[in-house]
Structure formats: structure tokens, C-alpha cells
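Engineer: No sequence on hand, only this structure:
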């Protein structure tokens, strides 16, 4: 019969130190990737969606909301679709397709996966530049007053987005 494995206090200390170092690295990477992103009050965003309806970021005020930048040519955006679709089902949101072709191409891309998102076509990247988006996917979490509380770039889980939306609702 073998004896149980025992870990020394030194082993545990090293594990905690390595985990903290890894967390600091992840936070620094997130900061670096979003350093040019808009902060504070959400920049102006009033445009026509590809379905012909107008949308304005000010209409999202009143509860936490999501402004999501993505692209048809982005493999990470494709991997994140189901998480975004789940959040869009019950969260006020605007989605912006960055340099993704015209309305027909965007709708075709969404339709092949059974998605029906309201989307703004940012054909020339002007909206993305105004929001400081340098890569996709990028998600801006707004609080009920329309202030940007969180910015993410790269893959984010549905749980991660919902946690940020919840924190934005608390005013964190």
C-alpha cells in the first residue's frame, strides 16, 4: 500500500506564487491589447443597421449593455459566436461588423450558422477607430449610464461577458 502524497508548505507557496505571476501576466496582456480602446462615456454611435433600422448607443442606457465588434474573416469571432448569441438573447446590445463586406455578405455569414444579429456594417473601419478597436473580437461593457466599464479583446466566454455585465450593473 502506498502512502498518500504530501505537499510541503514550500511547494504550496511556489504554486501560489506561480499562479499569481500568471494572473499578473494575463492582466498585463489584457491591458496591452486594449490600451487604445475608448474609456469613460461611450463614444457616439448612431448608424443604420444592415436591416435598415437605425440604432444609437444612447438607446442602450438604463441597464448594462454590450457593444461587440467582430468580423466575418475573424476565426476567433467564429469560435465565440455561440457565447455572443447567448448574451444577445437577453442583453441590450449593438454589434459592429468591422471591414466585413456589405450587408449581403454579413447576413450570409450569420445565416449559415443560424444567427440573426442586429449589426452595423463598419465597412471603412471609422466606427472601430472612434472606439479605439485595433483588433477583433472586442467587447465593450457599458453600465446603465452609458459609461464603458470593461473592455475585452480576443476570445471571451459567455460566462466572462455575463460576469462583466453583472459587475457593470453593480457599478463596479
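Structural biologist: Yes, it's here. No experiment lies behind these values; they were computed from the predicted model shown.
Engineer: only C-alpha atoms for contact and neighbour calcs from this point on.
Structural biologist: Fine.
Engineer: Now do the contacts for residue 145.
Structural biologist: The contact partners of residue 145, taken as CA atoms under 8 Å, 6 or more residues apart in numbering, are 61, 62, 63.
Engineer: Let me know how buried residue 167 is, in neighbour terms.
Structural biologist: The number of residues packed near residue 167 is 16, by other CA atoms under 10 Å.
Engineer: What of the one 3 residues further on?
Structural biologist: Here the count is done by other CA under 10 Å, and residue 170 has 11 residues near it.
Engineer: okay, which residue is most central for this structure?
Structural biologist: The centroid of the chain falls nearest to residue 139 when counting by CA atoms, centre = their mean (2.2 Å).
Engineer: Following the helix or strand that contains that residue in sequence, what is the next regular element?
Structural biologist: Assigned by DSSP states H and E, residue 139 belongs to strand 138-142. Moving toward the C-terminus from strand 138-142, the next helix or strand (DSSP H and E) is strand 147-153.
Engineer: also this one, for the comparison:
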């Protein structure tokens, strides 16, 4: 006589929760990276810790380049930097270390951790200021000299790979 109204399945609840969390995370990420210029890409060039001239915009002419703003003191970077280091075996990565001390200190840190990606030590924070970067880590994907993607904070290998892949097919 009385019909039972079916409760939503657990799967639908999990999907709704996932979508809700995803939207919140994206909104937070957009707020944290809102100062990053998208129309006019700032100069991202300098001498790496290995004394090589690096120009991320030039490197991005034919393929996507990951510009990785990080710091030796950054807690989230302790999780993201090993991922970036791993990706640097197959993708172009330009690290920008900021607020981390002199070149020797950053070199010692990278050697102790086994990191080998190219890094410019932004000792006076000029590059990070030009980009409007205030949060470490911040990841920017460039292709053809243009910003294709930005994110900051914790991210996953699949998140970075997806951004690089999308930039390369655009």
C-alpha cells in the first residue's frame, strides 16, 4: 500500500561527494593562482645551479615545459618535488627555487635529496614576483611561450602528467 521511496545508492553518494570535493579544490586552486599572468608570460630565464643558461619560454616553443616554483623549506614541496624530479626524466622541467638561500645551499639540498632537474635559484625572488607566485609549490605549464595550466599546493603524478599531455595536444 505504501511505496518505499528508494534511498540514493552509495555509489551516487560517493560520486556526488567526489564532484563536490573536486569543485571546492578547483576553486581554492584558482584563488591561489589568480595573480599568475596568463596573457603576457614573464621572462623565465637565468643561469641554473649547473651554470647552464635556461630559458623556459624558448624551451616551450615545440613542447610543453613545466615551470616548478618550489622552496627547500616548503612542506608540500617534500611530496611534490620527487614527482617533478621523476617527470624530468621524460619532460622539460625548469625549477625555480625561491626563498631558499644561496646557490650552494640549494645545490646541497638537491644533492642530498637526489634531485637532478634544472633549477634556477631565485635568490632575490625577482622571477617569482614577476610571475605573482606567492605559494610553494606552484606549477605552471608553458607551451609556445603561453601559460596552458597552473596549479599550486599538493598534486599527484597523474595531475601533472595530465596537464603536460593536454598542453602538448593543444
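Structural biologist: Received it, and whenever you're ready, just let me know what you need. What you see is a predicted model; the values in this text were computed from it and never measured.
Engineer: quick one on the thing from earlier: show the buried residues in the contacts of residue 145 of the first structure.
Structural biologist: residue 63 (16 or more other CA atoms under 10 Å).
Engineer: will you turn the contacts of residue 145 of the first structure into TSV that also has secondary structure?
Structural biologist: Below are the contacts of residue 145 of the first structure laid out as TSV (DSSP: H, G, I helix; E, B strand; the rest coil):
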residue	secondary structure
61	coil
62	coil
63	coil
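Engineer: Turn the contacts of residue 145 of the first structure into TSV, columns for distance to residue 9 of the first structure.
Structural biologist: Shown next, in TSV, are the contacts of residue 145 of the first structure (distance: CA to CA, whole Å):
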residue	distance to residue 9 of the first structure
61	50
62	50
63	46
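Engineer: Using neighbour counts, pick out the buried residues of the longest helix along the first structure.
Structural biologist: In the first structure, assigned by DSSP state H, the helix with the most residues is helix 9-33. For helix 9-33 of the first structure, a neighbour-count test (16+ other CA under 10 Å) marks residue 33 as buried.
Engineer: post-alignment, that helix versus the second structure, mean distance?
Structural biologist: For helix 9-33 of the first structure, the mean deviation from the second structure after alignment is 2.8 Å (mean CA distance after the TM-score superposition for the first structure).
Engineer: Does anything pack onto whichever helix or strand comes after that helix? Which helices or strands?
Structural biologist: Using DSSP H and E, the helix or strand that directly follows helix 9-33 of the first structure along the chain is strand 40-41. Contact partners of strand 40-41 of the first structure among helices and strands, from 3 or more CA pairs under 8 Å, 6 or more residues apart in numbering; DSSP states H and E: strand 147-153.
Engineer: Following superposition onto the second structure, what is the mean distance for the strand it packs on?
Structural biologist: Mean deviation of strand 147-153 of the first structure relative to the second structure after superposition (mean CA distance after the TM-score superposition for the first structure): 0.7 Å.
Engineer: From the chain's centroid, how far away is that strand?
Structural biologist: For strand 147-153 of the first structure, the distance from its own C-alpha centre to the chain's C-alpha centre is 8 Å (CA atoms, centre = their mean, to the nearest Å).
Engineer: what's in contact with it?
Structural biologist: By CA under 8 Å, 6+ apart, the residues outside strand 147-153 of the first structure that reach it are 30, 33-34, 37-42, 135-143, 164, 168, 172.
Engineer: counterpart of residue 127 of the first structure in the second structure?
Structural biologist: Using TM-score structural alignment, the equivalent of residue 127 of the first structure in the second structure is residue 127.
Engineer: Now the helix or strand harbouring that match: buried residues?
Structural biologist: Element membership for residue 127 of the second structure, per DSSP H and E: helix 126-131. The neighbour-count check on helix 126-131 of the second structure (16+ other CA under 10 Å) flags 127, 128, 131 as buried.
Engineer: Ok, stretch 108-117 of the second structure next?
Structural biologist: Buried residues in stretch 108-117 of the second structure (16+ other CA under 10 Å): 110, 115, 117.
Engineer: and the residue lying closest to the second one once chain neighbours are set aside, how far is that from residue 168 of the second structure?
Structural biologist: I take that to be residue 115 of the second structure. Spatially, and ignoring its direct neighbours in sequence, residue 115 of the second structure is nearest to residue 85 (5.9 Å; CA to CA, 6 or more residues apart in numbering). From residue 85 of the second structure across to residue 168 of the second structure, the span is 19 Å (CA to CA, to the nearest Å).
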